[in-house]
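1. sequence first, then the predicted structure, then my questions.
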Amino acid sequence: MKITERLAEFVASTPTAVIPPDAREQARRAVLDTLGVMLAGSREEASTKVAAFVREQGAAEEAAVLGHDFRAPANAAALVNGTSAHALDFDDVSVTMRGHPSVPLLPAVLALAEKLGSSGSELTDAFVLGFEVECKLGSMIGGPHYALGWHPTATFGTLGAAAASARLLGLDVDGTRTTLGIAASLASGARRNFGSMTKPLHAGWAAHNGLTAATLASRGFTADDEALEAPDGWLHAASGGAPIDRSPIERLGAPWEILSPGIDVKLYPCCYFTHLSIDAALEISADIGKRSAGIESIRVSVSPGTMMVLRKEPPQTGLEGKFSLEYCVAAALVDSDVSLASFEDSAVARPDVRALMNRVRVTEDGPAAAAPIGGSAVVTVAFDDGEPISSRRVDIPRGAPQNPLSWSQLAQKFRDCAKPNLNGSQGEAAIQLIQNLDDVPNVRKLVAAFRTDPVHA
């Protein structure tokens, strides 16, 4: 069977009962995490600029723009909410997608579900199925696609959001196939823009474009039936002509990507390729206390391929700091913490941190990664007073599926992110609704829990 056809059949025809309870639980965890980082990101400049752009357009008030004080057409709300959710780089990761799976999906299905009055169970179905599509596509061409400079969150994310939106709209196989065909011409995003406002915009456009593709298909718009797999189709173009592994298309839901390999939840609001090194640096910091000023040298050994994603130049802004391994390690050693505050422009400019950054040497001589994203990191610190060298190795970051956060830890991350937007009782009410998402009769009830007096215009 053709790839586009098989994906469309899977999305349109999979019954709710086939989606296992533990997959639905993982979806609820992803919804909680993504809504939290969405609220936190709504305060970032990238979000406020896109919100201002959308507000100026006017038009139908179909869905809430979370963290802001207005409503917009569903696809426009998805654009802002997707940008917000990725603005801090605090959102979850899929190793097979090689990107961020939830930030294209949730903004699209949340806005559409609010517009349609869909149930929480219907939203969950769409989320899990869209997740499966974007990650299985990532398994097919992810390596060469990434190496060519594409941003998978923007590309696979558009196709996943399109599939999820088609499901929520109740499109049949033909309509879903058309949706994927339209989305194939809307899926784009370049890694060169990492460290700028355009990176989070990628997630916003992916949500917007996926929802737009499904909406157009529902109105009779046309697209080629083989837009993904044809020789001049998206998969060949997006892989640079490299061989396409078609086997994942025969394994849809076997296993479910949301369960295996699962979702990596971020504890730090920066590029995931820095997290192993941050964990190691924080372990050292816990041992040495406030002695970072006496550090003579820092050696960081990471797995091959790590630095392809990260900045080589010293960061000048907080956004650039999110992609600087040297900065992240230095901040962890100086502050014994890496948090939202670590990526303010003023934090990156601190003289003591910049001095320590200059003592960091990174080499890609660690063990090869077993997964597309991962590997190991070893951080070794030497002191100028002859004190014993301190070294730590980390192979599995906190928040990975093999080292997961509990629901209570995830809920605390949500509270920390949402605190400026929601008071205590509002936050707890939202957490309870998400924990029981399958029982929510209308997603508008969930969205209503996030309506607040805005902290910014």
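-> Thanks, I have the structure now.
2. when you work out contacts or count neighbours from here on, use the C-alpha atoms and nothing else.
-> Will do.
3. quick check: residue 349 touching residue 316?
-> Yes. Counting by CA atoms under 8 Å, residue 316 is a contact partner of residue 349 at 7.1 Å.
4. who has more neighbours, those two?
-> In this view residue 349 and residue 316 are compared by other CA atoms under 10 Å, and residue 349 has more residues nearby, 15 against 12.
5. and that one, how far from residue 318?
-> 9 Å (CA to CA, to the nearest Å).
6. ok, now residue 359?
-> For residue 359 relative to residue 318 (CA to CA), the value is 20 Å.
7. tell me which of the two has more neighbours.
-> For residue 359 and residue 318, the more surrounded residue by other CA under 10 Å is residue 318, and the numbers stand at 24 against 16.
8. which residues in the stretch 351-457 of the chain form strands?
-> 360-363, 377-383, 390-394 (DSSP state E, counting those that start in this stretch).
9. swap in the stretch 201-350 of the chain?
-> 295-302.
10. what's the answer for the stretch 51-200 of the chain, then?
-> 63-64, 71-72.
11. ok, residues contacting the first one?
-> Right, strand 63-64. 70, 71, 72, 73, 74, 77, 111, 112, 114, 115, 447 (CA atoms under 8 Å, 6 or more residues apart in numbering).
12. included below, for side-by-side comparison, is a second structure:
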Amino acid sequence: MIETHSSTSRIAGFIVETVYEDIPPEAIHIAKQGILDWLGVTIAGASEPVVAIIAQYAKGLAAKMEASGICQGFMTTAELASLINGTMGHTLDFDDTFANAVRYNIHPTTCILPAALAVTERLSLSGRDLILSYAAGMETTYRIGAAIGQSIPEIGWYPTPILGTLGAAAACAKALRLDVSQTCSALGIASSLASGLKKNVETMTKTMHAGNAARNGVIAATLAQSGFTGNQSVLDGKISFCEVFSGGRGPDMVPVDDLGKEWWIVSTGLGFKPYPCCRATHPAIDAILYLKQRYGIRPEQVASIICKINPLVLGMTTAHRPKTAYEAKFSMEYCIAKSIINGEITMRDFTDKAVQESSWQYLIPHIHFEHPAQWGHGAVDLLTEIVIRLDSGETYAYKVSVPKGEPENPMSQDELIAKFRQLSSSVFEGKKVDELLEIIQGLDKTTTLKKFFEILRKPPS
């Protein structure tokens, strides 16, 4: 029985009743930016070892051909395609996050969009259908995250797959055109499939968290369509999704009063990454690059670098002497050293060979950290100040509170397109990159996505 005033039923009602014309133009614009950014990052991650393992697993099952493994050269079931593509989209740690204004950390698109893409391809839906299902999944995730996002990591869960599983289920429920009761069931089923431990963050399993969330979203909505039931008010009350995954700290209801009236993808926004590494390193990188460009600082001039930072944020970057590309993404020391040496941070910096070179390691003893007591202590309090003292005695300092890519300090459309071109060019020739870009920018006018999926399916040469 549906409790008509529960937050679960109100979210389900929003998912079912919302049509494309209800989405504000700015929300459509940001949704298309999210799709563009994620696809570039995903294409660039196609040859990573973790992707090869997941893709080989799926290929070995010889499953029904419903949806494409991006850059894998084969089709498989929608759920397995979601697993592959969601994992691929998270493997470089270059994918989007919710804006820091939400006060918790999650990578939403790489859970939601792969599920929406798989069902869109399976059902031969349009570009508008894809945008609508993605937007429905994002708004659902924003609302549930607002209730418990800050509490999830405090008890050992990794927020991306916990919240992303429900977002993926919401997106698929919309694409499958479920009714309200079915959509409530899809959310209920997804709530029991949601999982992901912080303990696994430093392993390949971190990237699979996102793929598993996408896959479970497809499973939950598909089962609900077939009459499989889940709790109809799973987000509400005692032993609910919100209570369990917040350790009892969550509210009784998810904030839904303005659902469908205010679109949080606009009012809160998305954070896009200009650098392929942990978001906690970005303010320091921004500050180093500013000082280097402004004052022409050369690495051989540096006597010391002091990084003033919230200790909790620094604690997210645990690899102090990284030995692999993956560890380097979570190394404040590495990102600071490479920034002062190269004057940029790019994909080229995150290979095992680059990390194992000695050219940057001499700077490690010169990098020090301070934790001003008056600064914030939350996981998204990213205020960072870099103070560089030269051998000459000169000292230069710069403070960054909002890193590049946040809605308050956004990457421009041209910068996002340049990022997409650079990343997708690692697999596709220029003409195919142009075709993909044209399709994404015109998604709202595209009635068939057959050509789009045919291009995406092509493996790296």
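-> It's in. Everything numeric in this text was worked out from a predicted model, so none of it was measured.
13. where does the TM-score land?
-> Between these two chains, after superposing, the TM-score reads 0.95 (TM-score structural alignment, normalised by the length of the first structure); 454 aligned residues with a CA RMSD of 1.9 Å.
14. on that earlier part again, let me know the closest of the contacts of strand 63-64 of the first structure to residue 297 of the first structure.
-> Closest to residue 297 of the first structure out of the contacts of strand 63-64 of the first structure is residue 77 (47.4 Å), distances taken as CA to CA.
15. that closest one matches what in the second structure?
-> Alignment note: residue 77 of the first structure maps to residue 81 in the second structure; criterion TM-score structural alignment.
16. quick one: that match and residue 118 touch, right?
-> Yes. Assessed by CA under 8 Å, residue 81 of the second structure is found in contact with residue 118 at 6.4 Å.
17. what's the closest of the strands of the stretch 51-200 of the first structure to residue 292 of the first structure?
-> With CA to CA, the closest approach to residue 292 of the first structure among the strands of the stretch 51-200 of the first structure belongs to strand 63-64: 45.5 Å.
18. equivalent range in the second structure for the closest one?
-> So strand 63-64 of the first structure sits over residues 67-68 in the second structure, by TM-score structural alignment.
19. mean shift of the matching stretch relative to the first structure?
-> Here the mean offset of stretch 67-68 of the second structure against the first structure after fitting is 0.9 Å, by mean CA distance after the TM-score superposition for the first structure.
20. roughly how far does residue 61 of the first structure sit from residue 114 of the first structure?
-> In terms of CA to CA, residue 61 of the first structure sits 11 Å off from residue 114 of the first structure.
21. centroid residue for the second structure?
-> residue 107 (2.6 Å; CA atoms, centre = their mean).
22. skipping adjacent residues, who's closest to that residue in space?
-> Once flanking residues are discounted, residue 107 of the second structure sits nearest to residue 97: 4.4 Å by CA to CA, 6 or more residues apart in numbering.
23. aligned to the one you found, what sits in the first structure?
-> So, by TM-score structural alignment, residue 97 of the second structure is matched to residue 93.
24. is it true that that match touches residue 261?
-> No. Applying CA under 8 Å as the test, residue 93 of the first structure and residue 261 come out as separate, 10.7 Å apart.
25. between these two, which one's more packed in?
-> Each of residue 93 of the first structure and residue 261 has its neighbours counted (other CA under 10 Å); residue 93 has more, 24 against 16.
26. excluding chain neighbours, what is closest to the match of residue 77 of the first structure?
-> residue 69 (5.2 Å).
27. neighbours of that neighbour, how many?
-> Using other CA under 10 Å, residue 69 of the second structure is surrounded by 30 other residues.
28. who touches it in this structure?
-> Residue 69 of the second structure touches 55, 75, 76, 81, 84, 85, 457, counting by CA under 8 Å, 6+ apart.
29. and for the counterpart of residue 168 of the second structure in the first structure, the neighbour number?
-> Under the alignment by TM-score structural alignment, residue 168 of the second structure pairs with residue 161 in the first structure. By other CA under 10 Å, 38 other residues sit near residue 161 of the first structure.
30. so residue 161 of the first structure sits against residue 203, correct?
-> No. Assessed by CA under 8 Å, residue 161 of the first structure is found out of contact with residue 203, at 10.1 Å.
31. joint contacts of the two?
-> Counting by CA under 8 Å, 6+ apart, the residues touching both residue 161 of the first structure and residue 203 are residue 104.
32. which residue packs closest to residue 46 of the first structure, ignoring adjacent ones?
-> Nearest non-adjacent residue to residue 46 of the first structure, counting by CA to CA, 6+ apart: residue 197, 5.3 Å away.
33. aligned partner of the one you found in the second structure?
-> Counting by TM-score structural alignment, residue 197 of the first structure corresponds to residue 204 in the second structure.
34. again, but for residue 129 of the first structure
-> Counting by TM-score structural alignment, residue 129 of the first structure corresponds to residue 136 in the second structure.
35. residues contacting its match?
-> 15, 167, 170, 171, 174 are the contacts of residue 136 of the second structure under CA under 8 Å, 6+ apart.
36. still on that earlier bit, now the strands of the stretch 351-457 of the first structure as TSV including mean neighbour count and distance to residue 27 of the first structure?
-> Shown next, in TSV, are the strands of the stretch 351-457 of the first structure (neighbours: other CA atoms under 10 Å; distance: least, CA to CA, whole Å):
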stretch	mean neighbour count	distance to residue 27 of the first structure
strand 360-363	16	36
strand 377-383	22	29
strand 390-394	18	27
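37. so which of the ones you listed comes closest to residue 265 of the first structure?
-> strand 390-394 (16.3 Å).
38. now the closest one against strand 377-383, angle please.
-> 170 degrees (axes from the mean of the first three to the mean of the last three CA atoms, to 10 degrees).
39. can you tell me what part of the second structure strand 390-394 of the first structure aligns to?
-> Using TM-score structural alignment, strand 390-394 of the first structure pairs with 396-400 in the second structure.
40. what's the answer for stretch 22-34 of the first structure, then?
-> Using TM-score structural alignment, stretch 22-34 of the first structure pairs with 26-38 in the second structure.
41. mean deviation, the matching stretch versus the first structure?
-> Counting by mean CA distance after the TM-score superposition for the first structure, stretch 26-38 of the second structure comes out at 0.6 Å.
42. gap between that stretch and the chain center?
-> 13 Å (CA atoms, centre = their mean, to the nearest Å).
43. outside of that stretch itself, list whatever touches it.
-> 89, 95-96, 109-110, 113, 131, 134-135, 263, 265-266, 269-270, 272, 413, 416-417, 419-420, 437, 440-441, 443.
44. same question, stretch 244-255 of the first structure
-> Contacts of stretch 244-255 of the first structure (CA under 8 Å, 6+ apart): 3, 6, 7, 10, 132, 136, 137, 139, 140, 141, 235, 236.
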